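1. fold the stuff below for me.
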Amino acid sequence: MRASRLVALLLLLQNRGRTTARQLAEELGVSVRTVYRDVEALGAAGIPLYGEAGHAGGYRLVDGYRTRLTGLTADEAQAAFLAALPGAAAALGLGEALATARLKLRAALPAELREHAELIQERFLLDAPGWYGGADRVPHLTAVAAAVWARRAVVLRYRRWRAPEEIERRVEPYGLVLKAGRWYLVAGGPSGVRTYRVDQILGIRPLEDEFAAPDGFRLAGYWKDHLAGFRARLHTAEALVRLTPEGARRLGVAPAGDGWTETRVPIESIDHAHREFLRLGTDVEVVAPAELRDRVAETVRTLAARYEGRP
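-> Prediction:
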């Protein structure tokens, strides 16, 4: 732990130049006293650095000195590929490795490119999760990730939407995907390759069985096909509706004029369409199918009765 911190301190001084002990302490998450001890240790190891007193003082390396300690460890290399998603790296237990990898990458860059990289970090931010969904609790993510790295089979206890709702299954974890703030496990099992939501994993038991992914399997390719299949299955029916100009705008339909627009829209199911069309309130009238129209009408009658006579 201390060795990696000393490397991080050295790289911070190399990247930033003069830096105060308090700034170093905040960056490394340690006390100022610990920074003093670490600086002494680096000096005793022959690193040419010195401190300057005063308001504009701080520690710095002798001009012209550059460390060669910029090779990435395995964890740091893995974390580097998650550099745009620090939250994801932290969730996988690679937060500290990511911070060190960034320092090493900066140290390896020429000064002008290092300045450009810092400007990008200051001006652009990727925030993957959606607005209205809270962060999923994924207590078993670290164990799942460990099985993915080690290529070892696991037994999952999993909750799904259809009966039986809770199942136990031996799977071979091929990879993890982070989609819209939610983690998915892609794994092989008795029925072939399947996708599991990590937040629905109730328990995980690692096995000693090692495995190899099927020949030709590529995680990115599988996920692309999975999404295409999901979208194809999503809208298997359609509804005939009439929309006000506002309703047409909200559904992304070109209005026929200032009055009502009649159009057909794809729907996933009667239940799903019932919920979605109710969101449009008086800006939509369902014409067909009859089952959907009747469901919406019954809901409207129930709401009218509930609010009748209320102030």
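2. hey, let's count contacts and neighbours off CA atoms from now on
-> Fine.
3. and for stretch 80-94, what's in contact with it?
-> For stretch 80-94, contacts defined as C-alpha atoms under 8 Å, 6 or more residues apart in numbering pick out 75-76, 79, 95-96, 98, 101-102, 125-128, 141-142, 145, 178.
4. list the buried residues for it?
-> By neighbour count on 16 or more other C-alpha atoms under 10 Å, the buried set for stretch 80-94 is 80, 82-90, 92-94.
5. just how off-centre is that stretch within its chain?
-> Per C-alpha atoms, centre = their mean, to the nearest Å, the displacement of stretch 80-94 from the mean C-alpha position of its chain is 8 Å.
6. one more to put side by side:
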Amino acid sequence: MRASRLVSLLLMLQTRDRMTAEELAEALEVSVRTIYRDVESLSAAGVPIYGEAGHEGGYRLVGGYRTRLTGLSEDEAEALFLTGLPAAAAQLGLAGATSSARLKLSAALPETLRARADRIAGRFYFDVPPWYDDTEREPCLAALADATWNQRVVRLRYLRWAKPHEVTRTVEPYGLVLKAGNWYLVGRHRSQFKSYRVSRVIQAEVGQKTFEREEFDLAEYWQASLENFDRRRLTTRAVLRLTPEGVLRLPQVLEPVAVEAARASAVGPDPEGWTEVSIPVESPEASVLELIRLGADAEVKEPEELRQAMIRELQRMTERYQERK
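-> Sure, this is the predicted structure:
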């Protein structure tokens, strides 16, 4: 355990210019006193690490010191070959670089770890897009990736849902997110951060003008954006009655946020076996097509507007089939 922590501490200092004892302790989930002892051990082992006092102080490594990947455990070596997404790298124009990096990483590993890593790579494959969903055409993705990496301002022609549908935006690209097989650009436009679906970018003109990137946590922004999107979209609550089969089928029909709400609000089953749940939904028009997939294993109780929309849709279906008799 301690050996693994020493390797982690050393790698952190290799990737950061300097870190304080408090920062290291928080990252490694140990006490500051433990960090002091670990630093002394690394220094005694010949690692050129030193500390600087003061407000701008901290621990750092002497000029460009690097360690080889000899501290990897078997599980860590295997996990490295599970982190890559070849298809995503190819979309970003990095297929060649990814392949080269994997070869170099494999060559740097001891023979025993290399064999285990190669076995893992040959037995697991990531296919990100969902079933029966064609991959979207994203001809501007590589250009946007280049602009994001080099902090170059981009002029986008973008197709959106609202009118006017086609708009032009000057965007400072901060990051790219791969969500369920679809790419999204996170960029700043007029001091506000927004997300743009890359498949709806008609044209991307990458200029020579660069921008100063402010401190920004892409993962944190994306999670907050998803939560805010759900709050704005799922503005209505619906009360459903479900058979035992309906309860089991919920994850196949509803979004995770609705399934979680259903589980948290579930009451029952009653003597007839029905369970009552409350879930967030969109407009009645959008919810009907989703809830109708539960068939006779679900009944909408509230709101009345959604219940009546379900009834109208079922009547239309019945009339359609009766016409064929």
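7. now the top helix by length along structure 2: which residue numbers in structure 1?
-> Of all segments of type helix in structure 2, defined using DSSP state H, the longest is helix 304-322. Against structure 1, the aligned range for helix 304-322 of structure 2 is residues 290-308 (TM-score structural alignment).
8. which SS class is whichever residue in structure 2 pairs up with Leu202 of structure 1?
-> Under the alignment (TM-score structural alignment), Leu202 of structure 1 maps onto Ile202 of structure 2. Under the three-state scheme (DSSP: H, G, I helix; E, B strand; the rest coil), Ile202 of structure 2 adopts strand.
9. cool, and the one 4 residues further on?
-> Of the three states, Val206 of structure 2 takes strand according to three-state DSSP.
10. all the helices of the stretch 1-150 of structure 2, in order from the start?
-> In the stretch 1-150 of structure 2, the segments counted as helices under DSSP state H, counting those that start in this stretch are 2-15, 21-28, 32-44, 74-80, 86-91, 95-108, 111-123, 141-150.
11. the first one - contacts with which helices or strands?
-> Just to be clear, that refers to helix 2-15 of structure 2. Judged by 3 or more C-alpha pairs under 8 Å, 6 or more residues apart in numbering; DSSP states H and E, helix 2-15 of structure 2 is in contact with helix 21-28, strand 58-61.
12. got JSON lines for the ones you listed, with mean neighbour count too?
-> Conversion of the helices and strands packed on helix 2-15 of structure 2 to JSON lines gives the following (neighbours: other C-alpha atoms under 10 Å):
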{"stretch": "helix 21-28", "mean neighbour count": "16"}
{"stretch": "strand 58-61", "mean neighbour count": "19"}
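13. any chance of the ones you listed in TSV, plus distance to Gly187 of structure 2?
-> Formatted as TSV, these follow (distance: least, C-alpha to C-alpha, whole Å):
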stretch	distance to Gly187 of structure 2
helix 21-28	29
strand 58-61	33
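14. quick one: closest of the ones you listed to Leu291 of structure 2.
-> helix 21-28 (44.6 Å; C-alpha to C-alpha).
15. so how far is that closest one off the chain centroid?
-> 26 Å.
16. how about it, which residues of structure 1 does it hit?
-> Using TM-score structural alignment, helix 21-28 of structure 2 lines up with nothing in structure 1.
17. what sits up against that helix?
-> Contact with helix 21-28 of structure 2 is made by Arg5, Ser8, Leu9, Ser31, Val32, Thr34, Ile35, Tyr36, Gly58, Tyr59, as judged by C-alpha under 8 Å, 6+ apart.
18. gap between the nearest residue to the second one once chain neighbours are set aside and Glu319 of structure 2?
-> Of all residues beyond its chain neighbours, the one nearest Ser8 of structure 2 is Leu28 (8.0 Å), with distances taken as C-alpha to C-alpha, 6 or more residues apart in numbering. Counting by C-alpha to C-alpha, to the nearest Å, the gap between Leu28 of structure 2 and Glu319 of structure 2 amounts to 65 Å.
19. now swap in Glu272 of structure 2 and tell me
-> Note on Glu272 of structure 2: its distance to Glu319 of structure 2, by C-alpha to C-alpha, is 30 Å.
20. same check, this time on Glu227 of structure 2
-> Distance of Glu227 of structure 2 to Glu319 of structure 2, computed by C-alpha to C-alpha: 40 Å.
21. what does Val201 of structure 2 give?
-> Taking C-alpha to C-alpha, one finds Val201 of structure 2 at 42 Å from Glu319 of structure 2.
22. please apply the same query to Phe124 of structure 2.
-> Applying C-alpha to C-alpha, the value for Phe124 of structure 2 to Glu319 of structure 2 is 49 Å.
23. same deal with Tyr132 of structure 2?
-> Counting by C-alpha to C-alpha, the gap from Tyr132 of structure 2 to Glu319 of structure 2 is 30 Å.
24. more neighbours: which of those two?
-> Glu319 (11 against 6; other C-alpha atoms under 10 Å).
25. which residue packs closest to the counterpart of Arg106 of structure 1 in structure 2, ignoring adjacent ones?
-> Under the alignment by TM-score structural alignment, Arg106 of structure 1 pairs with Ser106 in structure 2. If the residues on either side of it in the chain are set aside, Ser106 of structure 2 comes closest to Arg114, at 5.8 Å by C-alpha to C-alpha, 6+ apart.
26. between the top strand by length along structure 1 and helix 141-150, how big is the angle?
-> Ranked by residue count under DSSP state E, the longest strand found in structure 1 is strand 166-179. Going by axes from the mean of the first three to the mean of the last three C-alpha atoms, to 10 degrees, strand 166-179 of structure 1 is angled at 80 degrees with respect to helix 141-150.
27. now strand 166-179 of structure 1: buried residues?
-> Arg170, Val171, Glu172, Pro173, Tyr174, Gly175, Leu176, Val177.
28. mean shift between that strand and structure 2?
-> Aligned to structure 2 and superposed, strand 166-179 of structure 1 gives a mean residue distance of 0.8 Å (mean C-alpha distance after the TM-score superposition for structure 1).
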